[in-house]
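A.B. asks: okay, here's the prediction I keep looking at, along with the sequence it came from:
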Amino acid sequence: MEKPHRAVIAGANGFIGQFLSAHLIAQGWQVCGLVRKIPAEPVDGVSYQLWNGQSLGEWTSQLEGADLLVNLVGRSVNCRFTAENRQQILNSRIQSTQLLAESINQIEMPPKLWVNASGISGYAQNGAPGNDESAALDGEGFLAEVVRQWEDALFSAEIPSSVRRIAMRTGVVFGNHPGSAWTKLTQLARLMLGGPVGSGKQGVSWIAIGDYCRALEHLFHQHQLAGPVNFTSPNPLSNAEMMAAIRQLENRPFGAPAFSWMIHLAAPIVGIDPSLVLDSYWCLPEKLQSSGFHFTTAKISQMAQWGR
C-alpha cells in the first residue's frame, strides 16, 4: 500500500488553514498543524504541534520527510494601519518565513515543496484585463512593500535546492466561515446595505475556498510549477458587479451604496484601512490554468454552494 502524503501547515487554526486541513485529510493526506494554541474544535484527523512562530523547538522534527510545507502565518490586515500594526503585519510574515527556512536547514530530509502565502497587493493597481504572474511587483503603498519583503524572505532563503518554492499571490478568499469576507458581505446584502463601495469600479480578484484548497494540492502534483502563482478566479469583477451578484444570491433587489467619503470616515471606527475596500486589483491565474487546473467556482454566481 502506498504511503500517504504528509503535509505540515503553519497557521492551521485560521479560516484558510482549517479548510485546507480538512481538504487534505479528505484526500488521504496526513496533516500536522503548527499552531500557537491547540484549537477547542480541532479538525478531525489533524495532529497539532505547538510553536510560537519565532524560535526553533520540538516542532522542527515535524518537517522531517514531509511532502508539503504550507505557511499561512501572518497577522490579519483587517485593522487600522498604525505604526504598531504595520510592524506586526510585516514581522509576523517575515519572521515565520525566515524561521521555517532555518528549520529546513536543521533536518536531513527537507520538504519536497514549500508553499508560502503571499498577496496580490504587490501588483500595481490596474484595470481590466488584469495582471498574471509575469507582471512586476511594482505596486505602491504599505501592503505592496509587505508582499515584496515577504516573497524576498522566501526566495532568497539559503535552503537545499531540492525544495521547490511557490508564493501564493492570493486575492480575497470567499467561503462560509464566521468573520470571513463572504460572510460579512452576505450579511450586508441581507440588511439592504450591499450596494457598491466607493466608485464601484475597483477590481476585485477573488477565489472560493474550495478552489483554493484544490489549487494548492494541484501545485504539489505539478512539479514544473515554481515561483509566484496567482490564487484568483479567472473572472475578476468590479466591486459593483460583485455586490450585485451577492444581492441576487441573497434575493435583495436593492443595496445602499457606500461612497468613498463614507468609507474614509467609517474606516477608523470600524478598525480597518480604507485601502482594503477601495484599492483595485484585476488578476488572472495564468499558471494555474495553463497547468490544467479547473475552477469549480469560477463565477460569483456559483458561490451559492459556499455562501451558506
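C.D. replies: Thanks, I have the structure now.
A.B. asks: drop to CA atoms for contacts and neighbour counts, all remaining ones
C.D. replies: OK.
A.B. asks: contacts only, for the closest residue in space to residue 201 that isn't next to it in sequence.
C.D. replies: Once flanking residues are discounted, residue 201 sits nearest to residue 238: 5.2 Å by C-alpha to C-alpha, 6 or more residues apart in numbering. Residue 238 sits next to 200-204 when contact means C-alpha atoms under 8 Å, 6 or more residues apart in numbering.
A.B. asks: next one: residue 77
C.D. replies: 89, 272.
A.B. asks: and it, how far from residue 153?
C.D. replies: Residue 77 sits 19 Å away from residue 153 when distances are taken as C-alpha to C-alpha, to the nearest Å.
A.B. asks: what's the answer for residue 166, then?
C.D. replies: Distance of residue 166 to residue 153, given as C-alpha to C-alpha: 12 Å.
A.B. asks: now residue 137
C.D. replies: Per C-alpha to C-alpha, residue 137 is found 15 Å from residue 153.
A.B. asks: so these two - more neighbours on which side?
C.D. replies: Just comparing residue 137 and residue 153: by other C-alpha atoms under 10 Å the higher neighbour count belongs to residue 153, 19 against 16.
A.B. asks: mind jotting down where the helices sit in the stretch 1-150 of the chain?
C.D. replies: Along the stretch 1-150 of the chain, counting by DSSP state H, counting those that start in this stretch, helices occupy 15-26, 83-104, 142-155.
A.B. asks: which ones are touching the closest residue to residue 28 other than its chain neighbours?
C.D. replies: In this structure, residue 28 finds its nearest non-sequential neighbour in residue 4, 6.4 Å apart by C-alpha to C-alpha, 6+ apart. Applying C-alpha under 8 Å, 6+ apart to residue 4 gives the contacts 28-30.
A.B. asks: structure B:
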Amino acid sequence: MKEIVLITGANGMIAKELAKKIGNEYELRFLTRKKKRDNEFEWDLRKKTVDEAAFENVSHIIHLAGANISEKRWTDERKKELISSRIDSAALLRSILTQKEITLKSFISASGINFYGTKTTEKIYSESDPPGHDFLSEVVVLWENAADHFKEHNIAERVVKIRTAVVLSKNDGALKKMIPPIQYGVGSPLGSGKQYMPWIHIEDLCSIYEFALKNSGIHGAYNAVSPQHSTNAELTKEIAQVLKKPLFMPNVPSFILKLIFGELSTAILEGSRASSQKIQQAGFRFKYPELKDALSDLLNKN
C-alpha cells in the first residue's frame, strides 16, 4: 500500500512539479477550489469547508497553498489575503485532523526565505537567526507558527518548514518574467542590482520536499536555497549570457519600481544571502548548485 500524501495549492507551479516527482511512489490527493480529477477534493477557505474524504487514511500533508506574494500591489486588502491564504488554510486543515483524530506522519509546510527580513546586508542568514521586522517577515512568522501548531495534541509526528528562495522555473515565476525583456534587448538589473537574490532550481526544491517526506529525522525549518549566492545584476547577466543576448540598457531606477509596485518594491530592490548548510548537513545534495548550470538546464530545454 502506498502512503497517501495530501497536497494543498494544487494549481501552483511547485505542486505540479512535485506531483511528477513523487507520484509513482505515493498516492497523491489534492485540495483545490474546483475539482477536475478523481484525486482532487474541493475546499473553500471563505466558507471554511473542505471535502473530508480527502483525509481518509492520509499519512502526510504538504501545505503549499498561499496567494502569490508578487502578483499584485500590497493594498491593505491584499495583505490580509496574503496572510489569510496561508494561516486560515492551515487552521482549517488542523481543525479537520483534530475532529477526525488523525495523526500525520509529517506536516510539511512551504515557508519563505524572507523570514529574515527584506534588506540588503553582507550577513548570510541561517535557520538559527531571528526573524526580521518588515511585512514579509511578519507573513512568514505567522505562516510558520500556523505550521508549528500541528505539533500540538499529537496532530503530526513532525513538522517541517521549507523556507523557499526565488524558484527558477521556465514555466512560471520570476524567471519567466525576466526572460522576455532580455530576449528583446531591453533587459537590465533592477535598482542598484547589488541586492542578493537567493534562488533555487525548481527540481532541487521538489527534491527537498521529497527528502523531507522520506526522512523522519528532518524536522523544523530549512532554507531551500542554492549554495551559490547571486545578486540581481549577476542573475540578469547570467540569463543574458545563456540566452546569448547583449545587455546594454541602464539599470531600472528604484523610484520607477516604487511608483509601479508600491511597498511590494522592497521585495524587488532588497535581498540578503541565506545559507543552505543545514539541509546539506542533513544529507541533501543539490543537482544545480551553480547558477549557470541551473539556467542552462532551464533555458536550453525544448
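C.D. replies: Right, received. Where do you want to start? Since we're looking at a predicted model, the values are computed, not measured.
A.B. asks: what do we get in structure 2 for the residue nearest to residue 28 of structure 1?
C.D. replies: Mapped onto structure 2 by TM-score structural alignment, residue 4 of structure 1 lines up with residue 2.
A.B. asks: how about the helices in the stretch 201-302 of structure 2?
C.D. replies: 202-214, 232-243, 254-261, 265-269, 277-281, 291-299.
A.B. asks: and those helices: which comes nearest residue 83 of structure 2?
C.D. replies: Nearest to residue 83 of structure 2, of all the helices of the stretch 201-302 of structure 2, is helix 265-269, at 16.2 Å by C-alpha to C-alpha.
A.B. asks: the closest one against structure 1, how far on average?
C.D. replies: Mean deviation of helix 265-269 of structure 2 relative to structure 1 after superposition (mean C-alpha distance after the TM-score superposition for structure 1): 1.2 Å.
A.B. asks: read off where that helix ends up in structure 1.
C.D. replies: With TM-score structural alignment as the criterion, helix 265-269 of structure 2 aligns to 274-278.
A.B. asks: got the buried residues for that stretch?
C.D. replies: Across stretch 274-278 of structure 1, burial judged by 16 or more other C-alpha atoms under 10 Å covers 274, 277-278.
A.B. asks: before we move on, what about stretch 107-117 of structure 1?
C.D. replies: The neighbour-count check on stretch 107-117 of structure 1 (16+ other C-alpha under 10 Å) flags 109-117 as buried.
A.B. asks: and those residues as CSV, adding distance to residue 19 of structure 1?
C.D. replies: Below are the buried residues of stretch 107-117 of structure 1 laid out as CSV (distance: C-alpha to C-alpha, whole Å):
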residue, distance to residue 19 of structure 1
109, 27
110, 25
111, 21
112, 22
113, 20
114, 18
115, 16
116, 16
117, 15
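A.B. asks: narrow these to those in strands?
C.D. replies: 113-117 (DSSP state E).
A.B. asks: alignment lookup: residue 202 of structure 2 to structure 1.
C.D. replies: Using TM-score structural alignment, residue 202 of structure 2 lines up with residue 209 in structure 1.
A.B. asks: any idea how far that match lies from residue 219 of structure 1?
C.D. replies: Applying C-alpha to C-alpha, the value for residue 209 of structure 1 to residue 219 of structure 1 is 15 Å.
A.B. asks: show me what residue 246 of structure 2 aligns to in structure 1.
C.D. replies: Checking with TM-score structural alignment, residue 246 of structure 2 has residue 253 as its match.
A.B. asks: and residue 174 of structure 2, by the same measure?
C.D. replies: In structure 1, residue 174 of structure 2 lines up with residue 181, judged by TM-score structural alignment.
A.B. asks: check contacts around that match.
C.D. replies: 172-175.
A.B. asks: same question, residue 280 of structure 2
C.D. replies: By C-alpha under 8 Å, 6+ apart, no residues touch residue 280 of structure 2.
A.B. asks: and what of the one 10 residues further on?
C.D. replies: Taking C-alpha under 8 Å, 6+ apart, we find residue 290 of structure 2 in contact with 226-228.
A.B. asks: redo that, cut-off 7 Å
C.D. replies: When contacts are counted by C-alpha atoms under 7 Å, 6 or more residues apart in numbering, residue 290 of structure 2 touches residue 228.
A.B. asks: residue in structure 1 paired with it?
C.D. replies: Using TM-score structural alignment, residue 290 of structure 2 lines up with residue 299 in structure 1.
A.B. asks: how close does its match get to residue 207 of structure 1?
C.D. replies: To residue 207 of structure 1, residue 299 of structure 1 is 9 Å away according to C-alpha to C-alpha.
A.B. asks: try residue 189 of structure 1
C.D. replies: From residue 189 of structure 1 across to residue 207 of structure 1, the span is 19 Å (C-alpha to C-alpha).
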